[in-house]
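*Asks:* Mind folding the following:
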Amino acid sequence: MSNQLTAIFFLKRYFTMENEKLILNLSIIIPCYNVENYIEQCLNSIVQQTVQPKEIICIDDGATDNTANVIQAFAQKFSCVKYIYQTNQGVSQARNVGINQATGQYIQFVDPDDILHPNLFAIFLKVLNISNAIELFYFENQNFEKLEDLEFNNNDNSLTRFDTGNELFTHIIKNKKYPGACWKYIFKKETLYFRFEGRNHEDHLITLDVLLSANLTYYSKAPLYYYRKRANSLTNNKKISKQYVELYAQIINKCTKYVQKTNLLPKTKTQYINFLRSDYLFNINIYYLYKEKPPIIEIYMHIYTRLFIKNNAKKLSNIFYMIRYGIRKKIPLKHIIIFIRASLNKDINFITNKINALLN
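*Replies:* Take a look at the predicted model:
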């Protein structure tokens, strides 16, 4: 069989033809909650592509606005759009429902207020044409606020092959990117042997595990996913709760433990863990965006940075630093003792719990 015939035979496993359009063997999963102002734009960015997914599964997570009507209108017009309702259980359970209902060989998670590049699926088809064993496709992303201001980059569709997820992970970290959110990927369905839990950052650990367990992967330098910075998003001036900060600290702890057990290069592990820890401090700053941050919180954040981000490993040097710093800042003795203990044990959970307890 010629190479051309072999490629055609293989690709027929991953697409069909319908109404003169290529249909990828791909399931799109969109968890939806009160997104009546955004879901139409999101769905349009999918159904208007030249290459179509097999199905678009929209899980209505108990929305109280007009979200259901918008989705159902699309479902009447496009047979690939499927509407599923569940009582409000959070984005994790909505994604799990989508996975269970998906019939495609590949799965992509899309947030309902985001936009896909017009050529995303055509580029993914190109990836499938290159190799018949791809388990994961990672693409760069870009944020936007208004759809009319969005300009799609068509200049760099370069694709890079990585024979293992470890190699792709190392490349992502080396380029100062963060591989956490599940919407940055297209997954082979059989690799998603876990289910999502929790509500905040619940996808990070699962994505990490799937990525580092993957064999053949591909990377797109071009941004193919556009995430919306909404006025009420966590990183755009929304108040976040103490519970949110505490839950994120738990996710960091789990991801850190997981990465430390891998065979990644020490430098890669450190860069990734430092990113997580810096993001924890960023969330504390967001928490105090609308109220005065107590000086003691700033002090604890400084100590956290020194011990667990800058990673000064010399215990004696750290102890002397804590004493001098405590005296200079006129810190109560009980806190200086905590800093010294943290210096001796390098126990990040100990100091994190102290910070979380101080959040008011």
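*Asks:* going forward, measure contacts and count neighbours with C-alpha atoms only.
*Replies:* Will do.
*Asks:* part of a helix, is Tyr248?
*Replies:* Yes. The assignment for Tyr248 is a helix, going by DSSP: H, G, I helix; E, B strand; the rest coil.
*Asks:* Run a quick neighbour tally on it.
*Replies:* For Tyr248, the count of nearby residues is 20 (other C-alpha atoms under 10 Å).
*Asks:* can you list contacts of the longest helix along the chain?
*Replies:* Ranked by residue count and defined by DSSP state H, the top helix of the chain is helix 266-287. Applying C-alpha atoms under 8 Å, 6 or more residues apart in numbering, the external contacts of helix 266-287 come out as 170, 173-174, 178, 234-235, 237-242, 245, 248-249, 252, 256, 259-260, 301, 305, 308-309.
*Asks:* One more, please, to line up against the first structure:
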Amino acid sequence: MPVLSIIVPVCNVEQYLAQCLDSLLNQSFRDFEIICIDDGSTDGSPAILDAYAQRDARVRVVHKKNSGYGHSMNIGLSMATGEFVGIVESDDFIAPDMYEVLIEAINRLQVPYVRCLWFDYWDDGNMHPSSSCLCGEQTEEHKASPLACTEIFHEHAAIWAGIYKRSWLEENDIRFLETPGASYQDSSFFFKVLAQCGEMGFVRLPLLYYRQSNPNASMKSRQKAFCAFDEVEEMERYCTARLPENGEAHDVLFRRAFAFFHWTFYRVSREWKLPVLRRARPVLRRLREQAPHAGQDMPPRELLLAQAMMHSPAVFLWRYYTGKVKERIFRQNG
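*Replies:* Presented below is the predicted three-dimensional model:
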């Protein structure tokens, strides 16, 4: 049995796949398996995967019809045999010592989850290191409690910038939501990990290269617009089933849900803004009732926006567009 199982979800990434797999196979840490889940790719990705599997017995490949990211990841989790699980997206690549550093850290700190920093990476070679609320510690490696430092819940999920103890994931039923065609299926997984882990480890080193796509693309389809609600409802289901008495987790969930809905509101195209607000209103009201101190950890302006979203979707939208018009007039007269 290998020490580490690395899950690589793949769907039409022939341009980047070899760089990703080479970075895994060239790790200084050698005791691992790579589980590649081909989610119905129609480009050259399947052939590339098969070639690597023939070349190195540590590479295992599953080809299947397209069923979505969450289903692919759950297949990988079910196949994993290692003591620890890592995740690498097939258009990213990692530093040669990433898993050596993370495995040493998780063993030293005796925690179920360890996270590192990463580089935002562009194809022209430009890159910028990420940051975290956990960077305040002076040491490069330390423990942290997510429910004591709740800002971590609102950072990039970056589920690929870490490793997890496999038995702990299984014992706590931490898996992915399977919604075909949806986006952001790492969101509920990340929330479950943080809410359940008690303590996590943090390594203040960027060890992965996160390839950037267009961050300004709007979500135009109804399915993309409403996938945030599926993820929040999965977080709520998990809190109710697994953490019913954990008031801190429910408090964090209220703020996380608002932030997710607010971000979705800004990202969706115009025709979906009011439907998003109308669906967000009852969910936020329900979560507020379940959270003993809902909103107490929110900055005043953020709390006011959450209250406005719960009060009247139509008024919230009117104020949004009124503000946009005022901003445009100010710029024209500036």
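*Asks:* TM between them?
*Replies:* The TM-score (TM-score structural alignment, normalised by the length of structure 2) is 0.69; 283 aligned residues with a C-alpha RMSD of 3.9 Å.
*Asks:* how far away is the residue positioned nearest the centre of structure 1 from Ile57 of structure 1?
*Replies:* In structure 1, the residue lying closest to the centroid (C-alpha atoms, centre = their mean) is Ala181, at 0.7 Å. Applying C-alpha to C-alpha, to the nearest Å, the value for Ala181 of structure 1 to Ile57 of structure 1 is 19 Å.
*Asks:* Could you do Gln76 of structure 1 as well?
*Replies:* From Gln76 of structure 1 to Ile57 of structure 1 the distance is 14 Å (C-alpha to C-alpha).
*Asks:* More neighbours: which of those two?
*Replies:* Between Gln76 of structure 1 and Ile57, Ile57 has the larger neighbour count (other C-alpha under 10 Å), namely 25 against 11.
*Asks:* Now do the contacts for the aligned residue in structure 2 for the more buried one.
*Replies:* Using TM-score structural alignment, the partner of Ile57 of structure 1 in structure 2 is Ile35. Residues in contact with Ile35 of structure 2 (C-alpha under 8 Å, 6+ apart) are 5-8, 59-62, 76, 79-80.
*Asks:* For the longest helix of structure 1, what is the distance to the chain centroid?
*Replies:* 14 Å (C-alpha atoms, centre = their mean, to the nearest Å).
*Asks:* Equivalent analysis for stretch 47-62 of structure 1, please.
*Replies:* 20 Å.
*Asks:* Buried residues of that stretch, list them for me.
*Replies:* 47, 49, 51-62 (16 or more other C-alpha atoms under 10 Å).
*Asks:* So which of those is the closest to Ile348 of structure 1?
*Replies:* Taking C-alpha to C-alpha as the measure, Ile348 of structure 1 sits nearest to Asp61 out of the buried residues of stretch 47-62 of structure 1, at 35.8 Å.
*Asks:* Show me where structure 1 has its strands.
*Replies:* All strands of structure 1, identified by DSSP state E, fall at 15-18, 21-32, 51-61, 81-86, 106-109, 115-116, 136-144, 159-162, 185-188, 217-228.
*Asks:* could you dump those to CSV with distance to Phe275 of structure 1?
*Replies:* Shown next, in CSV, are these (distance: least, C-alpha to C-alpha, whole Å):
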stretch, distance to Phe275 of structure 1
strand 15-18, 38
strand 21-32, 27
strand 51-61, 31
strand 81-86, 35
strand 106-109, 23
strand 115-116, 26
strand 136-144, 18
strand 159-162, 23
strand 185-188, 20
strand 217-228, 20
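*Asks:* looking at those, which is closest to Phe152 of structure 1?
*Replies:* strand 217-228 (8.3 Å).
*Asks:* I'd like to know which elements the closest one is packed against.
*Replies:* The helices and strands touching strand 217-228 of structure 1, judged by 3 or more C-alpha pairs under 8 Å, 6 or more residues apart in numbering; DSSP states H and E, are strand 115-116, strand 136-144, strand 159-162, helix 165-174.
*Asks:* whereabouts in structure 2 does that strand align?
*Replies:* The aligned range for strand 217-228 of structure 1 is 200-211, by TM-score structural alignment.
*Asks:* For Leu116 of structure 1, see how far away the nearest residue to Arg228 of structure 1 once chain neighbours are set aside is.
*Replies:* Spatial nearest neighbour of Arg228 of structure 1, excluding adjacent residues (C-alpha to C-alpha, 6 or more residues apart in numbering): Phe144 at 5.0 Å. Phe144 of structure 1 is 12 Å from Leu116 of structure 1, where distance means C-alpha to C-alpha.
*Asks:* Fine by me, we can end here.
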